[in-house]
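*Asks:* Sequence and predicted model, in that order:
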Amino acid sequence: MSQIPDLTPDCDACAALCCMALAFDAGEDFAIDKPAGLPCPNLEADLGCALYTRLEDAGFSGCARYDCHGAGQRVTQELFDGRDWRAEPALAKPMISAFANMRKVHDGIELLLAAGRLDLPAPLEEEREDLLEAYARPDWTENSLAAFPASDAPARLAAFLPRLRDWV
C-alpha cells in the first residue's frame, strides 16, 4: 500500500497558499471580499497572517476553521522544493493549480481512510485499497496533478462512496 501523506496542516511549511489561492466573500465567515489568486490584505511579507491570533474576533472565522488537510505544505515542499510565489511571482499560477488539485487528492484520501474504519465486505475493501493507491501515490508532480481531475480516480471514488451506505 502507498505511504499515506500527513493530512495535518503545517502552515510554517506552506507558502500561505490558502491566503492567496482561495476566494472568499464578505459575510458571516469573512470580513471582506477577496478574489482567488490575490493575496489576502492581512498576509504579511513573511507569509504570516497579521490577524492569526484574533481571526474570529476580526471577522475571519472561515480562516480559523479552514483545513487544507496538508495539501499546502505538500505542494510547497514536495512540488516546489520550498520555493514560494511571493519570492518568485511566476510560481503563483502553477502553485494555485497544484494546490487546488492536491486538495482534491487529500480530500479523497481522507474519505478513503474514513471508509477504512467501516466493516466492509472484501470486494469493497479491495476497491477502497485500490482507490487509496491511486490517491496516495508518493510521486506527484505538477503534470500528474494537473492530469488527475481527468483521470478515472475521481469518477471511481464518486461511484464508490454511495455504495458504502449500508456500512455507515
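*Replies:* Sure thing, it's come through.
*Asks:* okay, CA-based contacts and neighbour counts for the rest of this
*Replies:* Noted.
*Asks:* helix or strand for the spatially most central residue of the chain, which one?
*Replies:* Computing the C-alpha centroid of the chain and ranking residues by C-alpha atoms, centre = their mean puts Arg103 first, at 2.3 Å. Take DSSP states H and E as the rule and Arg103 turns out to sit in helix 92-115.
*Asks:* what's the answer for Pro138, then?
*Replies:* Per DSSP H and E, there is no helix or strand for Pro138.
*Asks:* which residues touch it?
*Replies:* 2-3 (C-alpha atoms under 8 Å, 6 or more residues apart in numbering).
*Asks:* distance of it from Glu88?
*Replies:* 26 Å (C-alpha to C-alpha, to the nearest Å).
*Asks:* Could you do Asn42 as well?
*Replies:* Taken as C-alpha to C-alpha, the span from Asn42 to Glu88 is 20 Å.
*Asks:* before we move on, what about Met102?
*Replies:* Taken as C-alpha to C-alpha, the span from Met102 to Glu88 is 20 Å.
*Asks:* In whichever helix or strand Glu127 is part of, which of the residues would be classed as buried?
*Replies:* Taking DSSP H and E as the definition, one finds Glu127 inside helix 122-135. Judged by neighbour count using 16 or more other C-alpha atoms under 10 Å, the buried positions of helix 122-135 are 124-125, 128-129, 131-135.
*Asks:* Comparison target, given below:
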Amino acid sequence: MSKPSLDADCSQCAALCCVLLPFDKSASFGFDKAGGEPCQNLNACHGCRIHDRLEEKGFSGCVAFDCHGAGQRVVQEVFEGADWREDLSLLSRLGPAFHRMRRIHELLLLLREAGKLPLDEAQRGELDRLTSALNPPDGWSETALADFALSAAEADVRQFLASLRSVVEA
C-alpha cells in the first residue's frame, strides 16, 4: 500500500468532521452542535453552504480544523466509499473509526517530520517500522482499525521522538 495522503481532501470524504465533531457557540463557531449531528450548513452533497464565508459567518474553527486526510481515508479505504446519508446506522461506526484514524494520521505527521532529520541507520529503521505499523500493507479495515493497539503505538512514537533529542539539538 502506498503512503496515505496526510492532506485533507474533502471531495473524497463524507463531511465526517461536519457531522461527527461537536462544537460550542464561541468566537470560533456560530452555534452549538452536538457530535453525531450534521452541521446545519451542510448541503446534500456533503459540502458547506457557507464555505467561502466561514470566517465571516463566525466559523473560524472550521477553517482551522484539519483532519490530515483521516476523513477521506476512513470513507474511501475503511468503508469503501459508503455514505452515511444512505445508511444513518453507519454514523455509529464511522465515528470511532474517524477518531482513531485522526490519531493515526497525527502520529504519521510527527513521523514524517522526524524523517526530515539526519537520522542514522538504526533511527531510520525504527522510523520505517513505526510508519509501517501505522500504514498496514493491505490498508485498514474496520476491524483492524478497531483492534489496533493505538495507545501502545502512541507510546512507541513518543519514545522514538524523545530518543531523537540529540539529533534535534545537534
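*Replies:* Received the coordinates, thanks. Quick caveat, the model's predicted, so the values are computed rather than measured.
*Asks:* How alike are these chains, TM-score-wise?
*Replies:* Superposed pair, TM-score by TM-score structural alignment, normalised by the length of the first structure: 0.92. Supporting alignment: 167 aligned residues with a C-alpha RMSD of 1.6 Å.
*Asks:* Name the nearest of the buried residues of helix 122-135 of the first structure relative to Ser97 of the first structure.
*Replies:* Nearest to Ser97 of the first structure among the buried residues of helix 122-135 of the first structure is Tyr135, at 17.0 Å by C-alpha to C-alpha.
*Asks:* what's near enough to touch the closest one?
*Replies:* Per C-alpha under 8 Å, 6+ apart, neighbours of Tyr135 of the first structure: 105-106, 108-109, 153.
*Asks:* Can you tell me the SS state at Cys18 of the first structure?
*Replies:* The three-state label given to Cys18 of the first structure by DSSP: H, G, I helix; E, B strand; the rest coil is helix.
*Asks:* my read: it touches Ala71, true?
*Replies:* No: here Cys18 of the first structure lies out of contact with Ala71, judged by C-alpha atoms under 8 Å, at a distance of 9.8 Å.
*Asks:* Those two - which one has more neighbours?
*Replies:* It is Ala71, of Cys18 of the first structure and Ala71, that has more neighbours when counted by other C-alpha atoms under 10 Å, with 29 against 23.
*Asks:* ok, back up a step: pick out whichever of the contacts of Tyr135 of the first structure sits closest to Phe60 of the first structure.
*Replies:* When the contacts of Tyr135 of the first structure are compared against Phe60 of the first structure (criterion: C-alpha to C-alpha), the nearest one is His106, at 23.8 Å.
*Asks:* okay, now the closest one: neighbour count?
*Replies:* Around His106 of the first structure there are 22 residues (other C-alpha under 10 Å).
*Asks:* who's in contact with the equivalent of it over in the second structure?
*Replies:* In the second structure, the residue matched to His106 of the first structure (TM-score structural alignment) is His105. Contact analysis of His105 of the second structure by C-alpha under 8 Å, 6+ apart lists 6, 67-70.
*Asks:* mind running it again at 10 Å?
*Replies:* Contacts for His105 of the second structure (C-alpha atoms under 10 Å, 6 or more residues apart in numbering) come out as 4-7, 67-70, 73, 111, 134-135.
*Asks:* again with Pro96 of the second structure
*Replies:* 20, 102, 142, 145-146.
*Asks:* Dump the residues you listed to a markdown table, plus secondary structure and distance to Ala82 of the second structure.
*Replies:* Formatted as a markdown table, these follow (DSSP: H, G, I helix; E, B strand; the rest coil; distance: C-alpha to C-alpha, whole Å):
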| residue | secondary structure | distance to Ala82 of the second structure |
| --- | --- | --- |
| Leu20 | helix | 15 |
| Arg102 | helix | 18 |
| Glu142 | helix | 12 |
| Leu145 | helix | 16 |
| Ala146 | helix | 18 |
